[in-house]
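**Student:** Build the 3D model from these lines:
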Amino acid sequence: MTQTPPGEHQKPLQSQVSHSDAPGTKKSGYLWIIPVLISLIGAFMAILDSSIVNVAIPTIMNVFNTDTSTVEWVVTIYMLALGVVVPLSGWLGDKLGFKRLYIFSLLSFTFGSLLCSMSWDINSLIIARVVQAIGGGMIMPTTMAMVVRIVPPGMLGGGMGIFGIALLVAPAIGPTLGGYLVEYINWRWIFTINLPIGVLGSLLSYFFIPDFPSSEAGRFDVGGALTSATGLFCLLLALSKGNDWGWTSEPIVLLFYTSAVMLGLFVYLELTQENPLLDLRVFRYPTFSLANFMVTITTVGLYAGIFYLPLFLQIGRGLGAMETGLVMMPGALVSGVMMPIVGFLYDRVGPKVLSVSGLLFLSFMTYLFHYLSIDTPTSTIVMWMALRGLGMSFANMPAQTAALSVIPPELVGRASAITNIITRVSASFGIAVLTSIMNRREVMHAAHLADNITSTNPMLMDFWSQVGSTTGVAPEQAKSLGLLYLQKVISLEAFVRSIDDIFIIAACFTLAGVIPAFFLRKGEGRRRGTVLE
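**Tutor:** So this is what the prediction gives:
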């Protein structure tokens, strides 16, 4: 008797179609692209919202007459709520069906956007962001699970390539669109713009996304839900506030301790439960484990460009949010164009060649950014960003596709939730660590540059004289003005050098991802795309 491989159980009769009717064959062509593109609406909105809100923070602070520490919760609470709801998406998808869950998530996100646009003070806005995150947190893993189930055998790379457009393009469009809306219309429109798109996306999803029959979800894992929610909430809060509160401060240490205890208990519960909230046994698939390990490492490098280059452009070069978005956009557009192409190549050559070559090229391009200076031409930065975007498309998509390609269909929802959690925690961890390093390096560079300012330095004596002759003030006043100017120059130069150091570290992290990439393989024998008839 031939034993059925793990995860390759007989699917329900209602979700089976003959091979001749399967999407991707000559009879049905590429009809699967339509529902995949429609599902992209929600994913694009959820990712776009994360970057578009940051632009409006100064305006919101002024409108509601609040301080920086309070207004930061508009961003922080959204991230924390995401960490709480993402683990629930797999079980809910099995219980309700992924189409129903997707539409519910999209409508919840849209309703939360409506509440945000109508907020009357900072507290109401923060509460509305929680409602928005309930939908936004489940959109991404649910979309990934639907794409994997819709796309036919042998075309998963193409489907995930289309899905990857939202991952890389939306973060770059956010600052540009947000800057325009805040500057020329009204800050509330960063939320209002979601309303017609969300409603349209829900209607299109209802008519064009195929039904995913609900499966036996089993009893709800209350213990797993509580421990994962508490653990992830404490971990993400500690990572987001560590630089502000101090990494050794009592609140941060307590948060890390609570997180470690709760996540440890969560792992124990999930491995001993008959029906766990997140089936951690998916890590027994080597490709899934290696791909997520690779994502954990490379996310640090990927977010260096997304997070620290805008800092350089806005603080170092004095650009506004909209102008910064325009500089970043060519790189995102290159990634968006290349994603489906990389997906096409994945279906033919597998993930290893694409991931290794992409990571090597991305490491090199990330390293080039350590040559940034105040005088670097904008055209050079745009060219580097475009080439770096090319590397990101090769480095990112094949690993995520390979991770899900080896997972049995009935576990895809849980696996996509795990992958989403790993990506979010890795991003928060990377930004926290790199920001801490940047702050230390900035202080070191400032001290080193300040050592050259001495009363015996002949160049400084000439500089005082030039200041005095230019301004026509007394020598002592000229010296004071000159010192004030030099302090600003030193502060700016130290900041730029610290950014340069970050790109070297990010390049090393990205390069480290090459090792697990060598062992990635393409999942074989998966039966995908059987929900379309």
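**Student:** switch to C-alpha atoms for all contacts and neighbour counts from now on
**Tutor:** Fine.
**Student:** so what's residue 178 up against?
**Tutor:** Applying Cα atoms under 8 Å, 6 or more residues apart in numbering, we find residue 178 in contact with 52, 53, 55, 56, 190, 322.
**Student:** if I look at it, how far off is residue 128?
**Tutor:** 19 Å (Cα to Cα, to the nearest Å).
**Student:** For stretch 125-139, which outside residues touch it?
**Tutor:** With contacts defined as Cα under 8 Å, 6+ apart, stretch 125-139 is touched by 42-43, 46, 73-74, 77-79, 81-83, 85-86, 88-89, 102, 104-113, 115-116, 119.
**Student:** Relative to the whole chain's centre, how far out is that stretch?
**Tutor:** Put simply, stretch 125-139 sits 16 Å off its chain's centre (Cα atoms, centre = their mean, to the nearest Å).
**Student:** Could you also give me the structure for this second sequence? I'd like to compare it with the first:
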Amino acid sequence: MNKEIKTSPIMAALLVAGFVGLFSETALNIALGELSLLFDVDATTIQWLATGYFLTLGILVPVTGILMQKFTTRQMFMASLLFSIIGTILAAVAPVFAVLLLARIIQAAGLAIILPLTQNVIFTIFPANNRGSAMGVMGLVILAGPAFGPTLAGMILDSLSWHWIFWVTIPFLLFSIIFGFIFIPNVNEIKQLAIDLWSILLSTISFGGIVYGVSAGGDLGWSNITVLGTILLGVIALCLFVIRQLKMQHPMLNLTAFQYPMFVLGLLMNMITFFNMLSMLVVLPMYMQMVLFVSAFGTGLMLLPGSLLNCILAPTIGKFFDKYGPRAVITPGTILVVIGYGLYALSGTETATWLLVVTHIIMMLGVGMVLASVQTNTLNALPRQYFPDGIAITQTSQQVSGAIGIAVMVSLFSAKQQHLLSDITTNTQEAAASGSAFVFSISFVLAIINVILSFFLKKTQ
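**Tutor:** Okay, here's the model as predicted:
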């Protein structure tokens, strides 16, 4: 570890800001029904408070790769925190839906900067043999933010108004900006790079089109012309973006990272993990509330033990990775995830709540072992000069695959449920149980693919 740099306060500033951003990503979901009535908008429109957040991340994260090389670490950090604070205050005082949506986009812009920036700082200030521990702590934040969001938001809504979901985060953001201003050094090498507007335009259309298309597909139907058109436009723009990057002398996103096999393997495992994990965080509460009739707050409490255990063990898992290498941590983790999805897929209308709590503990322990370790091994495969590009690629793939996972799995859940409800002998509870079992079976198969891929991992430096 670099003795001249105070790593603890730097990590505190970065991780607190990241936690708030990821908490904000899911915390508002539990209040969407109330906000729909309050602002007098339909369910499809109110969903944009979540979709718009993902869309902004999908568009902006790829751009941060070049911004981290053009601006100093401190400049990027301060910009991120200013976006987060302005967006949060604006959301807390929003008088109409349009203002709240704008605030969510500004909030997401802050998160789009802080996540890649945190990874870049970790991979710069920590030597390779300590990165697993540092990334383990970051993995804790990546999991804890979205996992605790609905629980804490449920507690807030039980006693206060929805505005306090935003107000409670302001002291943490102020702590982060003060600590960051004092302690965060400039760790990246500044280059005189010209920002290619065509690359930014193609990147925006490609990732924005794909994320919007799959997000709208759940509401409008997958055969809808707008859904198919935006996804096709996104794919075409992505192909043009890749071609342009390969032909440029100084590309916006250096795709040389794809020449390293361990980077590509890790990227694929990362995408499967996020596809499964973020969709689980949406479908599992739906199952618990619609099938087992658990309240929103009760659902949050049931998911709490798994999330807490993950937080406690995250640093230890990181140290284990540093000492024994990727396969010793990642392969057992992927097996635990398979066991978790297998148990979820067998759940029905009579499943005991204690069994769901135990299953979630197994699942979160497995995800905790896989997530940060895969990311560390993936980026360790790259030479230092490719870290900003590798981080931008991995972060973009995470957000896009997570958004696709939520849209596809919720759509499949609904489709299966509606199909069963067309039979008058099936009630809503049974239909929801079958829909969730169907979705978890798909995740089970994807989790098995991750187990197989993990056998091909090698330790990277």
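**Student:** before we move on, back to that, could you flag which of the contacts of stretch 125-139 of the first structure are buried?
**Tutor:** For the contacts of stretch 125-139 of the first structure, a neighbour count by 16 or more other Cα atoms under 10 Å gives the buried set as 42-43, 46, 73-74, 77-79, 81-83, 85-86, 88-89, 102, 104-113, 115-116, 119.
**Student:** Among these, which lie within helices?
**Tutor:** If you go by DSSP state H, those have 42-43, 46, 73-74, 77-79, 81-83, 85, 89, 102, 104-113, 115-116 in helices.
**Student:** can you pull the contacts of the aligned partner of residue 16 of the second structure in the first structure?
**Tutor:** The alignment partner of residue 16 of the second structure in the first structure, by TM-score structural alignment, is residue 41. Residues near residue 41 of the first structure by Cα under 8 Å, 6+ apart: 197, 198, 201.
**Student:** Let's see that with 7 Å instead.
**Tutor:** Shown in contact with residue 41 of the first structure (Cα atoms under 7 Å, 6 or more residues apart in numbering): residue 201.
**Student:** Which strand or helix spans the residue nearest in space to the middle of the second structure?
**Tutor:** By Cα atoms, centre = their mean, the mean C-alpha position of the second structure lies nearest to residue 399, the distance being 5.4 Å. According to DSSP states H and E, residue 399 of the second structure maps onto helix 387-421.
**Student:** give me the stretch of the first structure that the helix or strand that comes right after that helix matches.
**Tutor:** Sequence order places helix 428-454 as the next helix or strand after helix 387-421 of the second structure, per DSSP H and E. Counting by TM-score structural alignment, helix 428-454 of the second structure lines up with residues 491-517 of the first structure.
**Student:** Show me what counts as buried in that stretch.
**Tutor:** Those buried within stretch 491-517 of the first structure under the rule 16+ other Cα under 10 Å are 491-514, 516-517.
**Student:** re the thing from before, which ones among the contacts of residue 178 of the first structure map onto helices?
**Tutor:** Judged by DSSP H, the contacts of residue 178 of the first structure include 52, 53, 55, 56, 190, 322 as members of helices.
**Student:** Make a markdown table from these and add neighbour count and distance to residue 407 of the first structure to it.
**Tutor:** Output for those, formatted as a markdown table (neighbours: other Cα atoms under 10 Å; distance: Cα to Cα, whole Å):
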| residue | neighbour count | distance to residue 407 of the first structure |
| --- | --- | --- |
| 52 | 25 | 34 |
| 53 | 21 | 35 |
| 55 | 24 | 38 |
| 56 | 21 | 40 |
| 190 | 25 | 37 |
| 322 | 21 | 41 |
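**Student:** Distance to residue 483 of the first structure added to those residues, as a markdown table?
**Tutor:** Converted to a markdown table, these look like this (distance: Cα to Cα, whole Å):
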| residue | distance to residue 483 of the first structure |
| --- | --- |
| 52 | 39 |
| 53 | 38 |
| 55 | 33 |
| 56 | 35 |
| 190 | 42 |
| 322 | 33 |
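**Student:** show me the contacts for the closest residue to residue 420 of the second structure other than its chain neighbours.
**Tutor:** Closest residue in space to residue 420 of the second structure, ignoring its immediate chain neighbours: residue 431 at 5.6 Å, by Cα to Cα, 6 or more residues apart in numbering. Contacts for residue 431 of the second structure (Cα under 7 Å, 6+ apart) come out as 417, 420, 421.
**Student:** any idea which of the residues you listed has the most stuff around it?
**Tutor:** When those are compared by neighbour count (other Cα atoms under 10 Å), residue 417 ends up highest, at 23 neighbours.
**Student:** And that residue, what's its match in the first structure?
**Tutor:** Under TM-score structural alignment, residue 417 of the second structure pairs with residue 442 in the first structure.
**Student:** pretty sure its match is touching residue 495, no?
**Tutor:** Yes: counting by Cα atoms under 7 Å, residue 495 is a contact partner of residue 442 of the first structure at 5.5 Å.
**Student:** what's the closest non-adjacent residue to the aligned residue in the second structure for residue 155 of the first structure?
**Tutor:** Per TM-score structural alignment, the equivalent position to residue 155 of the first structure in the second structure is residue 130. In space, residue 130 of the second structure comes closest to residue 322 once its chain neighbours are excluded; the distance is 6.3 Å by Cα to Cα, 6+ apart.
**Student:** Equivalent analysis for residue 183 of the second structure, please.
**Tutor:** In space, residue 183 of the second structure is closest to residue 10, 5.9 Å off (Cα to Cα, 6+ apart).
**Student:** From residue 145 of the second structure, how far out is the one you found?
**Tutor:** 19 Å.
**Student:** now do residue 372 of the second structure
**Tutor:** To residue 145 of the second structure, residue 372 of the second structure is 14 Å away according to Cα to Cα.
**Student:** Neighbour count: these two, which is higher?
**Tutor:** Set residue 372 of the second structure next to residue 145 and count neighbours by other Cα under 10 Å: residue 372 wins out with 29 against 22.
**Student:** element containing the equivalent of that one over in the first structure, please.
**Tutor:** Aligned counterpart of residue 372 of the second structure in the first structure: residue 397 (TM-score structural alignment). According to DSSP H and E, residue 397 of the first structure maps onto helix 378-405.
**Student:** With the second structure overlaid, report how far that helix is off on average.
**Tutor:** Compared with the second structure after fitting, helix 378-405 of the first structure deviates on average by 1.2 Å (mean Cα distance after the TM-score superposition for the first structure).
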